[in-house]
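Trainee: quick one, structure for this:
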Amino acid sequence: MTGERRAAVLGSPIRHSLSPVLHRAAYRALGLAGWSYLAHEVDEAGLPAFVDGLDGTWAGLSLTMPLKRVALEVADHVSPLAAATGAANTLVLGPDGRLADNTDVAGIVRALQAAGVGAVERAVVLGAGGTAQAALAALRELGTKDPVVLVRNAGRTTELAAAAERLEVHPEVRALLTGTAGDLAAATSLLTGADVVVSTLPAGAADEFGGVRWNPRTVVLDVIYAPWPTALGAGAAAAGCRVASGLDMLLHQAVAQVELMTGRPGPVGAMRTALDEAVLARS
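Mentor: Down below sits the predicted model:
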């Protein structure tokens, strides 16, 4: 397939991004000659001008922090999922304009499914930020509308609550990440009783759960991928749990982006191989 087509990942900072590795591997595997994928340092203030300057050769943009909310403002159309979660990590550029979409949800769903998750009854989410909102949507797709969400401060969950209302889910928010012995015990009890645990906390913030006596049937997704393994992921794996990392989520959200931008199924195997090689080279 020939003809110049361009795509890129935008964010700030962006130098660390592995998205170019994933998308370029997909283009090679799909035989998409003439397709290119770069990384551009763009902040919130610079996004409108960057998008306005794109010509018809552009197929799409991947958007990372801090652009996932402002992306909705530069789009001509917003997918129901992006509208419900309040964030978009993808802009598809086509003849009908700019479509904002969210493949983080697909990334979480597919990462959990690849780890063996089927229907979910009891789930726990750690954290209340944008990725936690995507986790609510993913868990809804997997069968649960009432996960427990553990946070440091229940008063700082306004955006999570708004997303939950739009998604028509009913999370139970509990302030149990305060570091006190009583809260740690209560949080541990919830984690060990869950089918699925999704940690959306920043690096190091979930380390206190590294020593949890996990139930081996629990599937754990920690969205961190550097450094890996995290204390949480290592502890769960040592207990016999099936564990997915942020790399798994990154892979599968990129697969979904490739599908949206090219109209072709994302080549999971080729993208996984390229990702693993890139991570090994960096380490």
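
Trainee: can we go C-alpha only for contacts and neighbour counts from here?
Mentor: Noted.

Trainee: need the nearest residue in space to the residue nearest in space to the middle of the chain, chain neighbours excluded.
Mentor: Nearest residue to the geometric centre of the chain (CA atoms, centre = their mean): Asp104, 3.8 Å. Among residues not flanking Asp104 along the chain, Gln253 sits closest, at 5.3 Å (CA to CA, 6 or more residues apart in numbering).

Trainee: now do that neighbour against Leu232, distance only.
Mentor: Distance, Gln253 to Leu232, by CA to CA, to the nearest Å: 22 Å.

Trainee: who has more neighbours, these two?
Mentor: Neighbours per residue, other CA atoms under 10 Å: of Gln253 and Leu232, the larger number sits with Gln253, 26 against 23.

Trainee: ok, that one to Asn102 distance?
Mentor: Taking CA to CA, one finds Gln253 at 9 Å from Asn102.

Trainee: check Val151 too.
Mentor: The gap separating Val151 from Asn102 is 23 Å, by CA to CA.

Trainee: what do you get for Gly118?
Mentor: On the measure of CA to CA, Gly118 and Asn102 end up 22 Å apart.

Trainee: which stretches in the stretch 51-200 of the chain count as helices?
Mentor: Taking DSSP state H, counting those that start in this stretch, the helices of the stretch 51-200 of the chain run over residues 80-85, 104-114, 130-141, 158-167, 181-192.

Trainee: okay, the ones you listed in a markdown table with distance to Thr200 next?
Mentor: Output for those, formatted as a markdown table (distance: least, CA to CA, whole Å):
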| stretch | distance to Thr200 |
| --- | --- |
| helix 80-85 | 15 |
| helix 104-114 | 11 |
| helix 130-141 | 6 |
| helix 158-167 | 13 |
| helix 181-192 | 14 |
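
Trainee: I'd like the structure of this one too, to check against the first:
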Amino acid sequence: MSSAEATEARRAAVLGSPIAHSLSPVLHRAAYAELGLTDWSYDRFEVNEAELPGFVEGLDGSWAGLSLTMPLKRAIIPLLDEISDTAASVEAVNTVVLTEDGRRKGDNTDIPGMVAALRERGLEKVEYAAVLGAGATASSALAALSTMCSGPVTAYVRTHARADEMRGWGERLGVEVHTADWAEAGHAFDAPLVIATTPAGATDALVPYVPDRPGTLFDVLYDPWPTSLAAAWAEQGGTVVGGLDLLVHQAVFQFAQFTGESRSPLAAMREAGRAALGLG
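Mentor: As a prediction, the model looks like this:
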């Protein structure tokens, strides 16, 4: 019997702190509505690292899955029975599937979500790339690039410690990582693919460096959108992939794991996300 025919109510939710801003409920609920999963619900819960073990232990058999956001992507790992190779590669879990036999299986859908978002725009392979920033999302970007970049990746960072971290991730993921100081970040735009993983406003000063014929920019922010960099990039005719693209693609992978559904709710999720962000 498919999940659409199941009569038992099933639950899923996103956990994190802060969590009020999360679009995950909007996306997953839109998917349930689109595919007729009337017995499914998806909520959000404010949960910090100290509260996480108690929350997980309190879940009953109605729970199918959890989405994890900061600061829980690493804190959840000791509470799991197994994690996928993808999640292990970056030591971060954003998806937990709760099986019928009570096991907790962790995965990371951010990485395939990045790859899928780029493929949707026609980008399958690049010879080299650049990453702006060096946080958790940057390590996921390197993992995604390990599947599609044949040459080196240059990471533009602010500190020597961050440079060391990115080179370490590169060694672990099998990616040739070069590092450069953030003051040189304008040179990143010579690459055919630039992935910006920095907080809001961090790349605003780089707008004057956008070339006349830019390649592809993947800016992982989604609110506010477009960022100044994304707007300037599009104005020059470059391809722009945004944070909402990443959000919906990783959510599609989560949805499939939670529900067992083979039908994709991508269009419904994207439409709901754009409406929630006021993008029309």
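
Trainee: returning to what we had before: just the element for whatever residue of the second structure lines up with the residue nearest to Asp104 of the first structure, please.
Mentor: Here Gln253 of the first structure is matched to Gln250 in the second structure, going by TM-score structural alignment. Using DSSP states H and E, Gln250 of the second structure sits in helix 243-259.

Trainee: tilt between that helix and helix 110-120?
Mentor: In terms of direction (axes from the mean of the first three to the mean of the last three CA atoms, to 10 degrees), helix 243-259 of the second structure departs from helix 110-120 by 120 degrees.

Trainee: returning to what we had before: ok, Val151 and Asn102 of the first structure, which is more surrounded?
Mentor: Ranked by neighbour count (other CA under 10 Å), Val151 of the first structure and Asn102 place Asn102 first, with 28 against 21.

Trainee: need the contact list for the more buried one.
Mentor: Ser79, Leu81, Ala82, Ala87, Ala88, Asn89, Thr90 (CA atoms under 8 Å, 6 or more residues apart in numbering).

Trainee: so it versus Pro80 of the first structure, what's the distance?
Mentor: Applying CA to CA to Asn102 of the first structure and Pro80 of the first structure gives a distance of 9 Å.

Trainee: what is in contact with the two at once?
Mentor: With CA under 8 Å, 6+ apart as the test, Asn102 of the first structure and Pro80 reach no residue in common.

Trainee: out of the helices of the stretch 51-200 of the first structure, nearest to Val124 of the first structure?
Mentor: Checking the helices of the stretch 51-200 of the first structure against Val124 of the first structure by CA to CA gives helix 181-192 as the closest, at 6.6 Å.

Trainee: so how far is that closest one from its chain's centroid?
Mentor: Distance of helix 181-192 of the first structure from its chain centroid, counting by CA atoms, centre = their mean, to the nearest Å, is 25 Å.

Trainee: aligned counterpart of Ser199 of the first structure in the second structure, please.
Mentor: Aligned counterpart of Ser199 of the first structure in the second structure: Ala196 (TM-score structural alignment).

Trainee: hmm, its match is touching Thr216, no?
Mentor: No. The criterion here is CA atoms under 8 Å, and Ala196 of the second structure misses it with Thr216 at 10.9 Å.

Trainee: quick one, which of those two is more surrounded?
Mentor: Ranked by neighbour count (other CA under 10 Å), Ala196 of the second structure and Thr216 place Ala196 first, with 28 against 23.

Trainee: any idea how far Gly58 of the second structure is from that one?
Mentor: For Ala196 of the second structure, the distance to Gly58 of the second structure equals 38 Å [CA to CA].

Trainee: ends of stretch 125-145 of the second structure, what's the gap?
Mentor: With CA to CA as the measure, stretch 125-145 of the second structure spans 9 Å from end to end.

Trainee: how about stretch 173-188 of the second structure?
Mentor: End-to-end for stretch 173-188 of the second structure, by CA to CA: 21 Å.

Trainee: quick one: distance of it to the chain centre.
Mentor: Computed by CA atoms, centre = their mean, the chain-centroid distance of stretch 173-188 of the second structure equals 21 Å.

Trainee: list the buried residues for it?
Mentor: Leu173, Val175, Glu176, Val177, Thr179, Ala180, Trp182, Ala185, Gly186, His187, Ala188 (16 or more other CA atoms under 10 Å).
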